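In: sequence? don't have it. structure:
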């Protein structure tokens, strides 16, 4: 898998909530995949909207290609600005991508 493929996957998810001021939450790996949610990262997990899973290998690549804190990244000609942070939901860790 190329870095380009993982960033394209990230862009698909970023386009969902960032326009509405919501966050993308990528849950910690479980059974070789990571659940993807959209919503307010500071609220309870039960109010997040589930948007499927991505392969753990893609999730790892996304984390490698972004950094904690502010990010400005161009993916397929579109610029995304977001803040990446580590968060915790119930018994699992997660990575939040919040609009910047």
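Out: Sure, I can see it. Because the structure is predicted, anything quoted here is derived from the model rather than measured.
In: use CA for all of it now, contacts and neighbours both
Out: Fine.
In: Spit out the contact partners of the residue nearest to residue 14 when sequence neighbours are not counted.
Out: Nearest non-adjacent residue to residue 14, counting by C-alpha to C-alpha, 6 or more residues apart in numbering: residue 24, 6.5 Å away. Residue 24 sits next to 13, 14, 17, 18, 36, 37, 38, 39, 41, 96, 97, 98 when contact means C-alpha atoms under 8 Å, 6 or more residues apart in numbering.
In: here comes the other one, which I'd like you to weigh against the first:
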């Protein structure tokens, strides 16, 4: 897997979240995948919109290429600005990518 692949995957979700005006929420791994949601991370999990899942290896690479706090990342010639934070939904942790 290339770094480019992980960041391109993240960019797809960031574009989706920007169009909706919400955050990307990447849930803690379950069965070798991380569920991906878009929504308001301050609300309950059942209000989030499920948008598929990604392999744990891809999620790990995304986490390696970003950091907690403000991020400015160039992906395929486009600049993405977002804040990465963590949260908890019922029984599992999650990483939040909130567009700025």
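Out: Ah, there it is. Because the structure is predicted, anything quoted here is derived from the model rather than measured.
In: Pick the one among the contacts of residue 24 of the first structure closest to residue 84 of the first structure.
Out: Residue 84 of the first structure lies nearest to residue 97 out of the contacts of residue 24 of the first structure, by C-alpha to C-alpha, at 4.7 Å.
In: And the contacts of stretch 28-36 of the second structure?
Out: Outside stretch 28-36 of the second structure, the residues within contact range by C-alpha under 8 Å, 6+ apart are 24-27, 50-56, 59, 92-95.
In: And for stretch 77-86 of the second structure?
Out: Residues contacting stretch 77-86 of the second structure (C-alpha under 8 Å, 6+ apart): 11, 14, 66-74, 93-100.
In: Tell me the buried residues within the residues you listed.
Out: 11, 14, 66, 70, 71, 73, 94, 95, 96, 97, 98, 99 (16 or more other C-alpha atoms under 10 Å).
In: Next up, the contacts around the fourth one.
Out: When contacts are counted by C-alpha under 8 Å, 6+ apart, residue 70 of the second structure is found next to 81, 82, 83, 84.
In: what about the helices in the first structure?
Out: For the first structure, the helices defined by DSSP state H cover 3-15, 56-65.
In: Quick one: closest of those helices to residue 46 of the first structure.
Out: Per C-alpha to C-alpha, nearest to residue 46 of the first structure of these: helix 3-15, 19.0 Å.
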